[in-house]
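> quick check, what structure comes out for this input:
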Amino acid sequence: MQQPRLVVIGNGMAGARTLEEILARDGDFAVTVFGDEPYGNYNRIMLSNVLAGVEDEAGIFLNDLSWYADNGITLHTGTRIARIDPRARQVYAEDGTATPYDKLIIATGSTPWVPPIKGIHSPGRGYHQGVFAFRTLDDTRAMIRYARDHERAVVIGGGLLGLEAARGLQNHVSHVTLLHAMGHLMNTQLDAQGGATLQRSVEQLGIEVITDAMTTEILGKHAVTGVKLADGRTIACDVVVIAAGIRPNAAVAQASGIEVDRGIVVDDQMRVRGEPDIYAVGECVQHRGEVYGLVAPLWEQAKVLADHLTGRDPEAAYHGSRVATKLKVAGVDVAAMGIQEAEREDDETVVFSEPRKGVYKSLVIRDGRLIGATLVGDVRKVAFLMQAFDRGLALPEDRAELMFDLGGPPAEVSAADMPDDTQVCNCNGVSKAALVKTVQGGCKTVTGVMDATRAGKGCGTCKSVVQRIVEWAAGGEVEEDPRASWYVPGVPMPKPELMRAIRTHGLKSVSSVFATLVPGGEEDAKSKMGLASLLKMMWGDEYEDERDARFINDRVHANIQRDGTFSVVPQMKGGVTTPAQLMRIAEVAERHSVPMVKLTGGQRIDLLGVPKEKLPQIWSELDMPSGYAYAKSFRTVKTCVGQDFCRFGVGDSTALGIALEERYQGIEGPGKMKLAVTGCPRNCAEAYVKDLGVVAVDGGRWEIYVGGAAGAHVRKGDLLTTVSTADEVVTLTGRFLQYYRENANWLERTYAFVPRIGIERIREIVVDDADGIAADLDAAMAASVAAYADPWKERDAPVTPGQFRTSLPLVVLPQVPVR
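Next up is the predicted model:
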């Protein structure tokens, strides 16, 4: 018998979660999913963390491609459905292709609401240059790329999304102004006093907030130069982010004759009105007159839909959601539930306000039951309040006990007293019962339970509760997750133990490590690149290279681009070049029709769009060494012109930068190593925010800073030491880099490594030689330096026959990092 055909329009959080619920009920369908974006399913809530630099993109994906394949789901990414034909039971994509269905789920989510502001769009280009929405991963990427080269941002919208955008942008621009058209921030969730308290806390973070600010015009002819308000004020800026709210995305339903009001109208079984075989779920729906923009209602809807569609519970019904949220908004704890203010004369209101400390609490009680609460700055009582609100619990006569520990309910409800159906993780809809079931199934590590259930993988505010429940469910037998200390995921050893074992057994190839140190000898593809880097660092020219242990960038010594072509960055030591080199680069680029020639932030020239088969020829014609702009290795040394030309220079930064790059070129590491040398404290080469930065100071001395960063993470480096000669700089640079190479975790950059070890401890080892290992570090680095060979020389003798063979062009397919 043929499986019924289930088509899902929308691959966002609601659509994917509904599929998970259907699969959990053993639903037997041939499933096809269409998604607008060229990715798999990711957690949209976490985009603000990506913008802020506290989460990388890989960490926000919920389902990798193998999940779809393992469950027999056909996934079409980057495909928009234009219309539905309910009579023919088919959906039509914008490219004209038709897909039949027996059952259909519409999960198209929401779209940003863009106010009608003059100048917000450019004819034929979409948004005006410098204007961004904040809804998708591509929005976030574009915002980060653009903001890095600009200074002042305006965020339009003072709700949750606007506040998160403003906070995240502080990592990329020097000044952020938040404009909100209403009288107070988060006016949908907070009352006026709570909004004012939140505003004071946000302003203390350095964000300028203007309320009652109606934006009427985006200024600037070719790019944004400012915004104009209704009262005539203008605010200078070069980045504008629109975060003014969302609206249900019901366009495909409306175009197909399906009933739409504010959203797609559904009944209690989540069926579209008048269409028994079409369902809708998530932010695109309107149920009993309500639309929801938070995730908790989506999870409830998904369960009802799955129960009904699979026949698990044909009587399942969704009756609406009592929305209660606990969030960290721009670093400030906020919780809100129910109504904001009293609506009847006999409603009780309990308010506590301490503006100086950024604390505000307001409760609304009716007939002895909690019907609304607003908490800003202090949410310690929120667990009990959410239970009281959700379950209608009796409240203490002394209402102050609802806000403070006065012998009343404890600030934290114990894991034992928490009902099984309590939703612990609102972001991913994980209940206490689900956590307990996972522990009882044999998983007794907190990280393991979080991985299995996704609890704590959203905003992260529930992690402490998850830990308490896991500890309680495990009966005090919680285990430490040993994987947390492994250097790579496929070899069960921390780095020091792994290095000892490698030396003891004389393991000089990646395959020998797996064969000797992994039970069963099972190889792990995700571990190969880290092991290859480690082995080359340990053995130098004795390392036995295996090409399948390398990432494509390291196999062909160039950085792969999204279309399958590569970028070529020749070495220019210290950012210094000659007219002859420039003419040669120009001639090569012109001869091979290189699509783009770009100056990089590291003072190099990048030739972009080079096919793989052309790499050897271009390297040969350039006749310049590799610039290593593709590897986890020593990258570049950025320099200023120094004392030879600059009237402020007090040190020959160019010569020292060239010397450093000549010595340490191509040295592998756990992560990228970017250096800079600047000729005075004016810091034109940005030495304070490099993995290692050197700054010339008066008296012919040099300051050495380590652990800086200026990308998604921003950190000023710590002062390691001050020395008197360039030779000392070269020696201590090598010693620090070797210590980092031997002791950092795989992919751990120096901005994380230095704080983890501590600058005092690093100074003891690298400068003071307190552990007596300085000579060993220097010798190990010298061996690596001696083993250097320019990888672009492989143009004359490819390592494998197919190393530079023509490859097929890449097309836009699901690009899902492994979670």
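
> CA atoms for contacts and neighbours, from now on please.
Noted.

> what about R380, which helix or strand?
For R380, there is no enclosing helix or strand under DSSP states H and E.

> and this one, so I can compare the two:
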Amino acid sequence: MKEKVVLIGNGMAGIRTLEEMIKKEPNRFQFTVFGEEAHPNYNRILLSSVLQGDASVDDIVLNDYGWYENNKIELFVGDAIERVNTEKQVVYSTNGVERSYDRLIFATGSKPFMLPLPGADKEGVIAFRNIHDCETMIETAKSHKKAVVIGGGLLGLEAARGLLNLNMDVDVIHIADYLMERQLDAEAGKMLKEELEAQGMRFHLNKHTERITGRKRVTGMTFKDGTTLDTDLVVMAVGIRPNVKLAEETGLEIGRAILVNDHMETSHKNVYAVGECAEHRGIVYGLVAPLYEQGKVLASHVCAQDQESLPGYQGSIVYTQLKVSGVDVFSAGEFMDSDETKSIRVHDEFEGIFKKVVVRDNHVVGAVLFGDTGDSPRLLSMMRSGQDISAMSKVAILPSESGEENKESAIASMHADETVCGCNGVTKGDIVAAIQDQGLTTVNEVKQCTNASRSCGGCKPQVAELLALTTGEDASKSKEPMCECTEYAHEEVVASIREMGLTYVREVMNVLDWKSEEGCSKCRPALNYYLGLVNPLQYEDDANSRFINERVHANIQNDGTFSVVPRMYGGVTNSEQLRKIADVADEYKVPLLKVTGGQRIDLLGIEKEDLPNVWKKLGMRSGYAYGKTLRTVKTCVGKDFCRFGTQDSIGLGIQMEKKYEGLNTPHKVKMAVSACPRNCAESGIKDVGIVGVEGAWEIYVGGNGGVDLKSAELLCKVKTSEEVLENISAFLQHYREQARYLERTSHWINRVGLESIKKVVLGDEEERMALIERMEIALQDHEDPWTDIAQSNEKQKELFEKKNVTVMS
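Below you'll find the predicted structure:
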């Protein structure tokens, strides 16, 4: 007879506990899980990626429904436990389900704390804690402009970054003197504020909210100093509280949370607690690493024959390693100065780097790293081991400060017992042993085997580097299967298409022994792209292998309607185009017209059956707002209008957009042209950004304005617009041929290195000209689906060949 284990809560801590129990005793337990949300176990850390548009809900699922089925786990989603009888050892759910248990685990997590302000119950006042909150913010951004986030901690800043990506104006209200005061000291907090202000956030520090105003829906806020702020949305991110209501009603002993001993046992027999709802030795942990440590201890205790001999949970060193809106941040231990401590400090204002190591009695007790967190594994190891540093130099404590010429890789210099994946407690030795013993060859295999990089994903580059060091392979060429349908990596599939002369999607799947006859949503679009890349003039595009947005030439919205974005070269339009858009909007009762961040007009809320006629009446080319292609070329007004402009940014931007529109690329590509270094067109965060300087153009590549915010890097400097186009062609064709499908330029450059790209694009003239020639062939192949409509209008054909254009504001 199997032991019955009931888990209340389907979150990260509880499910990790079950994983550890299954690993130790795969056939001993019969599991039942009750989850309040209508989803399988997902990674709450990555909710910001969903909000910011870089991941879907499916992408952040940690254990899909198949995992529960394979492990014979009975799962009830959208069904919370409302009562527990500890005498009969039975739980009762909201939907009337009853289950008996031998062991009961509370993993109820926490609830967002909502400030008890007058007006907090109005529509448009929400938290940022779950998938529903993300969906509410995304929906609100479609029809509202202004957002306020209350709370300048990590969660609040991630919400603010996501709202910026949704094109909302964002103000952050924070009660403290500086941001993230629980993770950073004042200096690092100040640097973070400056960086985020440059991204577009506005901050109000030392600010106390008095009330939220509005009738049914929020319209503004009033502060205790008498000032006010207009807003359409209020996101409260001021903290969390352990979810202990059920535990209290059950009669468990409660402090700040459910009181547990070193074995995670509660005050009642056979009842345990783990995660954010548990209080151990007076501490409630809210970070994922300690919660996973607790889960491992609980699993060991339940599965052990001699339970009393186990050491139990001793508490955790609290540390945070994360990326806040594109900025690397690490903090651990006691990072605030005191009379008993001394600090090692490095502050480079030019590079935006700050490092502080706090020392007491010749031991590292805390650290803050901002901008460069490469030394974090070593510092954390020093804190955990209590290493005496009295004989060590500053360079030995902070190896990254040794100078580029002598600096050894941080991963290579780590000891085997140092932690690579803090979230899951996976050491360098664990990963190396798994790679060597089980012949692992991909980061995904390492993740599946060891859990390294499974949670926040921040250590994935380190895991890839360690894999390369252990196997002797180039990290940039580490093999990752295209998807679960095949064992082949992207590079291997492309090579097979070339070598075997494969010509259509089904043929590739058949010849390469695809596991799924139909393929999946990951591999079919990728195969379609690679076939077109290899055979640009012969391959006939497979519409069935494209996403729905590309098939209907419009972006599907969450209500099933579509968004249409006509092309406006360089953000330039005229009265005739605007009249056409207005006429279409009136005729089809378009509910929302919005100027996009790419300087175009988006017609939102169009029914699918109306799309062909909408395009026909517009008589404009598609702006490809849905495609894996060139989206936009954003421009400033340039030297003809701006007193600071040094170059004709509009003219060059239009040239670029006309030349590369419709070009198939591994991922979306955004460009911009700024007429001077003031960068009004945001060239510094585009895939290709052009900046005019006196008598020349600077070309930047690999920028990204999403959740993984990254500044573009300088590729080269040229004198003429012809040279600009040549270099863009060489760069984009190299990207098309070498990047993996759905790999942004920023990620590709991080993987292979900008210097290696420069050697190909700028170095060998023969190779460079070959890239440009292949680009011209690819451009010949492009046929816009609405070309015949656009060309039938003579004025449309001539529109951008004239100089007397009107600039959109």
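
> skipping adjacent residues, who's closest to A780 of the first structure in space?
Q738 (7.3 Å; C-alpha to C-alpha, 6 or more residues apart in numbering).

> list the contacts for T32 of the second structure?
Neighbour list for T32 of the second structure: K4, V5, V6, L7, I73, E74, L75, F76 [criterion: C-alpha atoms under 8 Å, 6 or more residues apart in numbering].

> and these, which of them are buried?
Buried members of the contacts of T32 of the second structure, counted by 16 or more other C-alpha atoms under 10 Å: K4, V5, V6, L7, I73, L75, F76.

> tell me which of those residues fall in strands.
Using DSSP state E, K4, V5, V6, L7, L75, F76 are the members of these that sit in strands.

> let me see the ranges of the helices in the stretch 451-600 of the second structure.
460-471, 490-500, 505-511, 523-534, 548-552, 575-587 (DSSP state H, counting those that start in this stretch).

> now the stretch 101-250 of the second structure
131-141, 154-165, 186-199, 245-250.

> quick one: the ones you listed as JSON lines, columns for distance to R600 of the second structure too.
As requested, the helices of the stretch 101-250 of the second structure are exported to JSON lines (distance: least, C-alpha to C-alpha, whole Å):
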{"stretch": "helix 131-141", "distance to R600 of the second structure": "17"}
{"stretch": "helix 154-165", "distance to R600 of the second structure": "16"}
{"stretch": "helix 186-199", "distance to R600 of the second structure": "21"}
{"stretch": "helix 245-250", "distance to R600 of the second structure": "50"}
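
> okay if I get these as JSON lines plus mean neighbour count and distance to W615 of the second structure?
Listed next are those as JSON lines, based on neighbours: other C-alpha atoms under 10 Å; distance: least, C-alpha to C-alpha, whole Å:
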{"stretch": "helix 131-141", "mean neighbour count": "18", "distance to W615 of the second structure": "25"}
{"stretch": "helix 154-165", "mean neighbour count": "25", "distance to W615 of the second structure": "27"}
{"stretch": "helix 186-199", "mean neighbour count": "17", "distance to W615 of the second structure": "35"}
{"stretch": "helix 245-250", "mean neighbour count": "15", "distance to W615 of the second structure": "56"}
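
> which of these sits closest to R83 of the second structure?
Nearest of the helices of the stretch 101-250 of the second structure to R83 of the second structure, taken as C-alpha to C-alpha: helix 245-250 at 7.0 Å.

> how about stretch 752-769 of the second structure: buried residues?
Judged by neighbour count using 16+ other C-alpha under 10 Å, the buried positions of stretch 752-769 of the second structure are V752, L754, I757, V760, V761, L762, R768, M769.

> let's have the residues you listed in JSON lines, adding secondary structure and distance to C456 of the second structure.
Listed next are these as JSON lines, based on DSSP: H, G, I helix; E, B strand; the rest coil; distance: C-alpha to C-alpha, whole Å:
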{"residue": "V752", "secondary structure": "helix", "distance to C456 of the second structure": "23"}
{"residue": "L754", "secondary structure": "helix", "distance to C456 of the second structure": "26"}
{"residue": "I757", "secondary structure": "helix", "distance to C456 of the second structure": "29"}
{"residue": "V760", "secondary structure": "helix", "distance to C456 of the second structure": "34"}
{"residue": "V761", "secondary structure": "helix", "distance to C456 of the second structure": "34"}
{"residue": "L762", "secondary structure": "helix", "distance to C456 of the second structure": "36"}
{"residue": "R768", "secondary structure": "helix", "distance to C456 of the second structure": "39"}
{"residue": "M769", "secondary structure": "helix", "distance to C456 of the second structure": "42"}
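
> OK, contacts around Q603 of the first structure?
Neighbouring residues of Q603 of the first structure by C-alpha under 8 Å, 6+ apart: M572, G574, G575, K638.

> just to revisit the earlier point, and of the contacts of T32 of the second structure, the nearest to E517 of the second structure?
Of the contacts of T32 of the second structure, the one sitting nearest to E517 of the second structure (C-alpha to C-alpha) turns out to be I73, at 28.9 Å.

> if we can go back for a sec, among the helices of the stretch 101-250 of the second structure, which comes closest to L779 of the second structure?
For these, the distance to L779 of the second structure is smallest for helix 154-165, at 30.6 Å, taking C-alpha to C-alpha.
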